[in-house]
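Chemist: This is the structure alone, sequence omitted:
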């Protein structure tokens, strides 16, 4: 029995030492990773090369087995020669620059709080650091809108391109509504898929009130403010008609600012006829002047690849374990809110 107890104690000590070493190594790796990824990572993907490779794969798939072998043999020789030439140029200190203009492709899939603007600002800063007068930017946008200040900042980031005279095209495949359209209208050109949802130039807010429930249970909630309109509506106290009126005034003022912003970005738009809070499908939005062309982002990109080098720019920041968990929960909530909005605001197919 003593032998078993001693063996168990010895095993426990070994496990403790191994666990301590594991924890120490994890801490060192995390500290090193935090320093290395403190600013995040900018990833560049050559979409022109990806499309060309896909095109070649489809063409080769149509050849018979013998022709495929010959093609692969030819390609291997070609790549070997290109690598040799590139190495020789590098030794001579030569730099090969394409004579085509560059199309920088950004992606923005917006949530309710528009936290994706953190990556967008880094991507735009990176583009502005190297962009040439003939270069362009394409933003693939998907967002049903959200908080005013978040989407206001996102639209301001896109204005940086406009102020720098960089041509900006926004492509909408699914939805650019409310704050999403606030971003889209900054572009020189808006392209949307036929059944994408566009518009919803309006402001909405709703506040639940539990005052009567609390009153029935003899629960008092005290709210103290300094300033007449520091709090107009409250969750737990008794709301007044004066507070409701002020709340509606604030909504109307925000709507006026929204309308003015869209009008400034697209002066030819009849703003009063479209700033009703309604949304339209892509083909209808074209008739209203909310967009400039009906197309998918894929067709738009393939067309631009003929005369541009197409580079996707994506900024990512390494997330901590807790951020990954909370971020996943937030995304689930966003998706739930989006489904509710879709069911309430548009018919289901």
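Modeler: Right, received. Where do you want to start? Everything numeric in this text was worked out from a predicted model, so none of it was measured.

Chemist: For the rest of this, base every contact and every neighbour count on C-alpha atoms.
Modeler: OK.

Chemist: neighbours of residue 227, just the number please.
Modeler: Residue neighbour count, defined by other C-alpha atoms under 10 Å, stands at 7 for residue 227.

Chemist: Residue 254 now?
Modeler: Residue 254, neighbours per other C-alpha under 10 Å, totals 16.

Chemist: Over to residue 10?
Modeler: A count of nearby residues for residue 10, using other C-alpha under 10 Å, gives 12.

Chemist: excluding its backbone neighbours, what's nearest the residue nearest to the spatial centre of the chain?
Modeler: Against the mean C-alpha coordinate of the chain, by C-alpha atoms, centre = their mean, the closest residue is residue 108 at 2.3 Å. The shortest distance from residue 108 to any residue other than its chain neighbours is 5.0 Å, reached at residue 141 (C-alpha to C-alpha, 6 or more residues apart in numbering).

Chemist: show me where the stretch 51-200 of the chain has strands.
Modeler: Along the stretch 51-200 of the chain, counting by DSSP state E, counting those that start in this stretch, strands occupy 102-109, 136-143, 167-177, 189-192, 197-199.

Chemist: Ok, which of these comes nearest residue 275?
Modeler: Counting by C-alpha to C-alpha, residue 275 lies closest to strand 197-199 out of the strands of the stretch 51-200 of the chain; the figure is 8.0 Å.

Chemist: Tell me the helices and strands packed up against that closest one.
Modeler: Using 3 or more C-alpha pairs under 8 Å, 6 or more residues apart in numbering; DSSP states H and E, the elements in contact with strand 197-199 are strand 167-177, strand 279-281, helix 282-288.

Chemist: Could you say which of those is packed most deeply?
Modeler: For these, the largest average neighbour count (mean count of other C-alpha atoms under 10 Å) is found in strand 167-177, namely a mean of 25.

Chemist: For that one, which outside residues touch it?
Modeler: Contact partners of strand 167-177, identified using C-alpha atoms under 8 Å, 6 or more residues apart in numbering, comprise 135-145, 161-162, 184, 187-193, 195-201, 279, 296-297.

Chemist: Filter the residues you listed down to the buried ones.
Modeler: Neighbour counting by 16 or more other C-alpha atoms under 10 Å classes 135-145, 161, 184, 187, 189-193, 195-201, 279, 296-297 among the contacts of strand 167-177 as buried.

Chemist: second one coming, line it up with the first:
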């Protein structure tokens, strides 16, 4: 018995050693490939196909059993007609509506990915194509959203028709981006506007003075630091800070007015926000409707293709995610079996 256990233990040790060696080799190979390969991958989905697939599934589910064969034959005829039209060549090319998404945080962190997607579209899209941007953002840092707006402006400068769809919110920096579109659409209760600038700076100088703590703020340049958190703020510094805010506001207003010349900019550049229906009445938005409704409308006459740049996950990340998911499933099944066993006891 002892010999058998010893042999079995040696066998397990050899197997584990082999697994470790293979794992290290795979990890090393993946790392080398990751250093030379593109860190991102382009994901492309034709939404027309997804819609047709769901439509057919629902049609088959709702049909009587005897009618399903006829439906399947009808679907095959549709596929043949589509294949024939696709073989017509460049002259028969259907227009394409390209879809990209931008979900903004306070730093507009997705701007880098947006820039690469815009570059890809400028190189790939043909005249007559449309770019649909599904945009959601409540705004954030001025310089960050200024760059994001400039990236969307590149589409218009390249001669591509641009439509921005807002389902929830495009305020402040979000509206700075959205107003550059040829057509701006918003859901009836989407929040739009907030053409204004805000800054909040706490100051604890009096608290520090109360505890006999001095803070020295040294600058070279009269307005290098107008307001501070720790030091004593002056009236001159406050006036200069407000002047800078007003200057940024004027740049914001000019940006919007240039892209929407029919807008009464002074009437709407108050920092207020409006819901979609009100925004249409004030000229901030061109039309009401959700992005999904607009995509369905475009699918009637164009191919609607969604593209997105996604970071490539490393092998270790994929293995870790798979192991984690497997453990979670095993635990869930164990708990479920334990729970079910209560009902089978006598």
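Modeler: Arrived safely, thanks for sending. What you are looking at is a predicted structure, and each value in this text was computed from that prediction instead of being measured.

Chemist: okay, the helices and strands packed on strand 197-199 of structure 1 in JSON lines with distance to residue 101 of structure 1 next?
Modeler: What follows is those, written out as JSON lines (distance: least, C-alpha to C-alpha, whole Å):
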{"stretch": "strand 167-177", "distance to residue 101 of structure 1": "12"}
{"stretch": "strand 279-281", "distance to residue 101 of structure 1": "33"}
{"stretch": "helix 282-288", "distance to residue 101 of structure 1": "29"}
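
Chemist: of these, which approaches residue 80 of structure 1 most closely?
Modeler: Per C-alpha to C-alpha, nearest to residue 80 of structure 1 of these: strand 167-177, 37.9 Å.

Chemist: how far away is the counterpart of residue 115 of structure 1 in structure 2 from residue 77 of structure 2?
Modeler: By TM-score structural alignment, residue 115 of structure 1 lines up with residue 109 in structure 2. Residue 109 of structure 2 sits 46 Å away from residue 77 of structure 2, going by C-alpha to C-alpha, to the nearest Å.

Chemist: ditto for residue 2 of structure 2
Modeler: Using C-alpha to C-alpha, residue 2 of structure 2 is found at 72 Å from residue 77 of structure 2.

Chemist: So between the two, which is more surrounded?
Modeler: residue 77 (12 against 7).

Chemist: if we can go back for a sec, okay if I get the strands of the stretch 51-200 of structure 1 as CSV plus distance to residue 267 of structure 1?
Modeler: As requested, the strands of the stretch 51-200 of structure 1 are arranged in CSV below (distance: least, C-alpha to C-alpha, whole Å):
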stretch, distance to residue 267 of structure 1
strand 102-109, 25
strand 136-143, 21
strand 167-177, 17
strand 189-192, 13
strand 197-199, 16
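
Chemist: just to revisit the earlier point, next, the contact list for the residue nearest to residue 108 of structure 1, please.
Modeler: For residue 141 of structure 1, the contact set (C-alpha under 8 Å, 6+ apart) comprises 107, 108, 109, 110, 170, 171, 172, 173, 175, 176, 180, 184.

Chemist: same thing with residue 161 of structure 1?
Modeler: Counting by C-alpha under 8 Å, 6+ apart, residue 161 of structure 1 touches 124, 128, 167, 168.

Chemist: Which residue in structure 2 aligns with it?
Modeler: Residue pairing (TM-score structural alignment): residue 161 of structure 1 is matched to residue 155 of structure 2.

Chemist: now the helices for structure 2?
Modeler: Here structure 2 has its helices, by DSSP state H, at 2-36, 47-62, 68-86, 111-124, 142-157, 173-178, 205-210, 235-259, 265-268, 276-282, 291-299, 315-341.

Chemist: Can you tell me which of those helices is packed in deepest?
Modeler: helix 173-178 (a mean of 28).

Chemist: which residue numbers in structure 1 go with that one?
Modeler: Aligned using TM-score structural alignment, helix 173-178 of structure 2 spans residues 179-184 in structure 1.

Chemist: Next one: the match of residue 161 of structure 1 from residue 126 of structure 2, what distance?
Modeler: 12 Å.

Chemist: Over in structure 1, tell me which residue corresponds to residue 264 of structure 2.
Modeler: In structure 1, residue 264 of structure 2 lands on residue 270 (TM-score structural alignment).

Chemist: any idea how far residue 294 of structure 1 is from its match?
Modeler: Distance, residue 270 of structure 1 to residue 294 of structure 1, using C-alpha to C-alpha: 19 Å.

Chemist: In terms of neighbours, single out the busier of the two.
Modeler: Ranked by neighbour count (other C-alpha under 10 Å), residue 270 of structure 1 and residue 294 place residue 294 first, with 22 against 13.

Chemist: per the alignment, the more buried one corresponds to what in structure 2?
Modeler: Alignment note: residue 294 of structure 1 maps to residue 288 in structure 2; criterion TM-score structural alignment.

Chemist: Its match: what's it in contact with?
Modeler: Counting by C-alpha under 8 Å, 6+ apart, residue 288 of structure 2 touches 185, 186, 187, 188, 276, 277, 280.
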